[in-house]
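Engineer: Just the structure for this:
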Amino acid sequence: MSVLQLTLLLSLTIALTPAERTEGIKYEQNWKVSTSTWEKSIVAESKEYNSMVCSLKCHNSNKLCNSFHFDKESNTCVLANIKFMEDIQEEESMLVFLKADACLGYEPDKNETVFLVGDGSNNRAQSYPFEFPLPTGFSVFRQGGVALLNGIIYIYNSFTHKCFSNVGGNWELLTKCVNRQRQYASMTTVGNYIMIFGGSLGSNTFFNTIERFDGVTWTTLANGLTYARVAHCNVAISSTEVLVIGGYHTPYNYTTYISAMEKYDINGNHIETLPSMELARAISGCAVYNNEVYVTGGLSSTYRTGMSSVEVYNIQAKQWRAANNMKRVRWGHDLHVFNGKLRVFGGGDAVAKISMEEFDGINWIEDNTNLSKPFYRGGSIVIPLN
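Structural biologist: Reported below is the predicted structural model:
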């Protein structure tokens, strides 16, 4: 092996004894190790989907692995167990970067990462808490959608009207994309399809159309929404049904907020108009949790500077109720069930855009860690790591 500069992530969750620390098990950043030591320290090599999976394989090997290298060009994951660091000559060394907290705190029931692409310039893509290969070349991203279908991530950038997919950790530009350019639509996975609803093109063109993607082709359905919507949200409640919630309605004027919630099937048929929310909301977050639909924050005609309030819809009882407010006022955020709990990501003012909150069943608790980049009016998905 030639002298290389490798990026290695240390994946340790076991408390280290002082003796182990002095022997160099807990490494610092930018140490040097010889290529021969690295080759002698390798314990396993395999083809993996991405660097997150490689990191978890190192974690799950317990003491057999304390570092790894993932080659994204060949999708090769190499696990190693380095016993010591060396004082060697520069020409005989390779640079080793060990990030000691890469997977600290990992637990078997907490094995998800969230991938987010926020509205704006300078590539607002990020992942939390585990590393995920990020797309490049997004000079500007505007909300179209992010969805996961059959293990493949799809991104629709409505600003450039281009679609991307992630297969094996590599991003590819797709030749086929959403038929109609539509900004601030809602996009989600429903069963074996990705569906995109409504949206706009400028301030004077709002759409009520629905498109469906089967993994190969986007098809504009014959049926559409009962009326045009933009800045709404949607959640799948089964493999064939989806709810479309809130948003704006009237072109030219973004003050016509919607409180209505409607149910559609995968063919775009309007199944049912359900009870409306207490407050009409746009650019809010929504998710299904414990057979109930949670709708968080957003803007309304009454609260034009954002809300922290939360409404909950019981699917079986067909009734809305109020839940405790979030800690922060948020709009343009996303809401997901993440490692078994509701978690809100970003949105709102400059501080809120990099913050997160988790719902403990009663109260919202603000996380003591932040996102690496602001997240606002974008798209996001939760990715299982196994």
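
Engineer: switch to C-alpha atoms for all contacts and neighbour counts from now on
Structural biologist: OK.

Engineer: Helices of this structure, residue ranges please.
Structural biologist: With DSSP state H as the criterion, the chain has helices at 18-22, 35-41, 51-60.

Engineer: is it possible to export those helices to TSV including mean neighbour count?
Structural biologist: Formatted as TSV, those follow (neighbours: other Cα atoms under 10 Å):
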stretch	mean neighbour count
helix 18-22	11
helix 35-41	15
helix 51-60	23
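
Engineer: surely Val140 meets Ser121?
Structural biologist: Yes: the criterion here is Cα atoms under 8 Å, and Val140 meets it with Ser121 at 4.2 Å.

Engineer: circling back to that earlier point, dump the helices of the chain into JSON lines; add distance to Val114 as well.
Structural biologist: Formatted as JSON lines, these follow (distance: least, Cα to Cα, whole Å):
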{"stretch": "helix 18-22", "distance to Val114": "32"}
{"stretch": "helix 35-41", "distance to Val114": "32"}
{"stretch": "helix 51-60", "distance to Val114": "12"}
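
Engineer: can you tell which of those helices is closest to Asn290?
Structural biologist: Asn290 lies closest, by Cα to Cα, to one member of the helices of the chain: helix 51-60, at 27.9 Å.

Engineer: Double-check Val190 against Asn234; I have them as touching.
Structural biologist: No: Val190 sits out of contact with Asn234 when judged by Cα under 8 Å, with a separation of 10.3 Å.

Engineer: before we move on, the earlier item: so which of Val140 and Ser121 has more stuff around it?
Structural biologist: For the pair Val140 and Ser121, the greater number of neighbours falls to Val140 (16 against 11), based on other Cα atoms under 10 Å.

Engineer: list the contacts for that one?
Structural biologist: 119-123, 159-160 (Cα atoms under 8 Å, 6 or more residues apart in numbering).

Engineer: For the most centrally placed residue in the chain, give me its contacts.
Structural biologist: Of all residues in the chain, the one closest to the mean position by Cα atoms, centre = their mean is Phe115, 2.7 Å from it. Phe115 is in contact with 125-128, 132, 380-383, counting by Cα under 8 Å, 6+ apart.

Engineer: Let's compare: structure for the following, please.
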Amino acid sequence: MERTGYIFYLFMIVIVNGHLICDETSDGKTTAVLLGGEFEGKTETYPCNLAIGDVGDIIGLGAAVLNGQIIFCGGTAGPSRNNCYKNEGFDWIEIASMNIKRYFFTMTTLGDKMLAIGGYGGVNNENLNTMELFDGTSWTLLPFNLTSERAHHCTVPLSVSEVLVIEGNTKNYAHSKVEIYDINQGFIGELPELPTPRAEFGCALFNNEVWVAGGGGADFSLTMLVEVFNLASRTWRTGPSMRYARVGLTLEVVGDELIAFGGYGYPDSLERFNGENWIFDVEPMHYHHYLHSSVVISC
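Structural biologist: Prediction:
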């Protein structure tokens, strides 16, 4: 703890109650942290400038924030991986590994636990239908599976036990199934399908609606299309399209804006949705981000 505190002191960053913040006068702002990915694998934070170490050019990794600490797992940099690491400043400390090697899967925080879903991997690098839960100490395979194998999908937490899963890629085809799972019960039910099948897209809960942006369609074309699911009415609508088509991007809510980060086509750029329009930042990001992962923390 003394070493970690010293590192953060040098860079004017401290840990308060387990959360990274920029200085002692933090005003509740948040920042996205982009990890891994193809091309460079450099860590980048936006809009705050935090000192967080690189994880390398691992693609298809999963990342989440558990009890205020960034954790990333899996991915592939040649062979698939099940290793997990927690962040301590510039250092990434290895913790308990997942039971199954996974890449292009999702990791989602649900209360004081973290859920890994699907992906490619296992013994023969096949599509996976398994889920496993991390309690802060160890991973446990859940006794129930997804209704079908999938990778390049996307998840949004709905409560401390439920997660919404948008299908993504199953056996090399983009699909559009939308389902709810509970970590205590398994499959809960199916919701109206995503109107446009796609994979490698971004999704996020924004203003109490599920936003889906970009990705690759059933014909493997890139799209700028945005579709929005209203949880109250359980209906989809078409949202304002992004300025540029992106695949392999991530979507995060930072402050009061929805932000699309990177992706093939424009890997060193971002677009911000302010509630009415997407704004393309003409100032490029410092690094390229594609098939990466991202989380949001305090700054």
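
Engineer: what's the TM-score here?
Structural biologist: Between these two chains, after superposing, the TM-score reads 0.87 (TM-score structural alignment, normalised by the length of the second structure); 284 aligned residues with a Cα RMSD of 2.5 Å.

Engineer: what's the closest of the contacts of Val140 of the first structure to Ser238 of the first structure?
Structural biologist: If you rank those by distance to Ser238 of the first structure using Cα to Cα, Asp119 comes first, at 28.8 Å.

Engineer: Go ahead and confirm that closest one touches Phe375.
Structural biologist: Yes: using Cα under 8 Å, Asp119 of the first structure makes contact with Phe375 at a distance of 7.2 Å.

Engineer: The two: which is more packed in?
Structural biologist: More crowded of Asp119 of the first structure and Phe375, by other Cα under 10 Å: Phe375, with 29 against 23.

Engineer: Which residue in the second structure aligns with the more buried one?
Structural biologist: By TM-score structural alignment, Phe375 of the first structure lines up with His289 in the second structure.

Engineer: how close does Gly168 of the second structure get to Phe261 of the second structure?
Structural biologist: In this view, Gly168 of the second structure and Phe261 of the second structure are 19 Å apart by Cα to Cα, to the nearest Å.

Engineer: show me what contacts the aligned residue in the second structure for Thr188 of the first structure?
Structural biologist: Applying TM-score structural alignment, one finds that Thr188 of the first structure aligns to Thr108 in the second structure. For Thr108 of the second structure, the contact set (Cα under 8 Å, 6+ apart) comprises 63-64, 114-116, 155-157.

Engineer: switch the cut-off to 7 Å
Structural biologist: 64, 114-116, 157 (Cα atoms under 7 Å, 6 or more residues apart in numbering).

Engineer: ok, now Val55 of the second structure?
Structural biologist: The contact partners of Val55 of the second structure, by Cα under 7 Å, 6+ apart, come to 35-36, 41.

Engineer: got it, and Val310 of the first structure?
Structural biologist: Here Val310 of the first structure is in contact with 294-297, 322-325 (criterion: Cα under 7 Å, 6+ apart).

Engineer: and what of Glu38 of the second structure?
Structural biologist: When contacts are counted by Cα under 7 Å, 6+ apart, Glu38 of the second structure touches 57-59, 289-291.

Engineer: So Ile100 of the second structure sits against Arg81, correct?
Structural biologist: No: using Cα atoms under 7 Å, Ile100 of the second structure and Arg81 do not qualify as a contacting pair, with a distance of 8.2 Å.

Engineer: quick one on the thing from earlier: checking the contacts of Val140 of the first structure against the second structure: which ones persist?
Structural biologist: Among those, the contacts conserved in the second structure (both residues aligned by TM-score structural alignment, their matches' Cα atoms under 8 Å) are 119-123.

Engineer: Can you add distance to Lys176 of the first structure and give those residues back as CSV?
Structural biologist: What follows is those, written out as CSV (distance: Cα to Cα, whole Å):
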residue, distance to Lys176 of the first structure
Asp119, 22
Gly120, 24
Ser121, 24
Asn122, 25
Asn123, 22
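
Engineer: for those residues, which one is nearest Val78 of the first structure?
Structural biologist: Closest to Val78 of the first structure out of those is Asn123 (29.1 Å), distances taken as Cα to Cα.

Engineer: Now do the same for that closest one: its match in the second structure.
Structural biologist: Asn123 of the first structure maps onto Gly41 in the second structure, by TM-score structural alignment.

Engineer: Without its sequence neighbours, what residue ends up closest to that match?
Structural biologist: Spatial nearest neighbour of Gly41 of the second structure, chain neighbours left out: Asp57 (3.8 Å); criterion: Cα to Cα, 6 or more residues apart in numbering.

Engineer: how far away is Leu95 of the first structure from Gln5 of the first structure?
Structural biologist: From Leu95 of the first structure across to Gln5 of the first structure, the span is 5 Å (Cα to Cα).

Engineer: Which one's more surrounded, these two?
Structural biologist: Leu95 (19 against 12).

Engineer: Where does stretch 226-244 of the second structure end up in the first structure?
Structural biologist: Against the first structure, stretch 226-244 of the second structure falls on residues 310-328 (TM-score structural alignment).

Engineer: List the buried residues of that stretch.
Structural biologist: For stretch 310-328 of the first structure, the neighbour count (16 or more other Cα atoms under 10 Å) marks 310-314, 320, 323, 325-328 as buried.

Engineer: Pull the most distant pair out of those residues.
Structural biologist: Of all pairs drawn from these, the greatest distance, 24.1 Å, lies between Asn314 and Arg328 (Cα to Cα).

Engineer: now for Leu299 of the first structure: what does it line up with in the second structure?
Structural biologist: Mapped onto the second structure by TM-score structural alignment, Leu299 of the first structure lines up with Gly216.

Engineer: Please report the number of neighbouring residues for its match.
Structural biologist: 24.

Engineer: Could you do Thr137 of the second structure as well?
Structural biologist: When neighbours are counted by other Cα under 10 Å, Thr137 of the second structure registers 9.

Engineer: so what's it closest to, chain neighbours aside?
Structural biologist: Closest to Thr137 of the second structure by Cα to Cα, 6+ apart is Ala96, at 6.8 Å.
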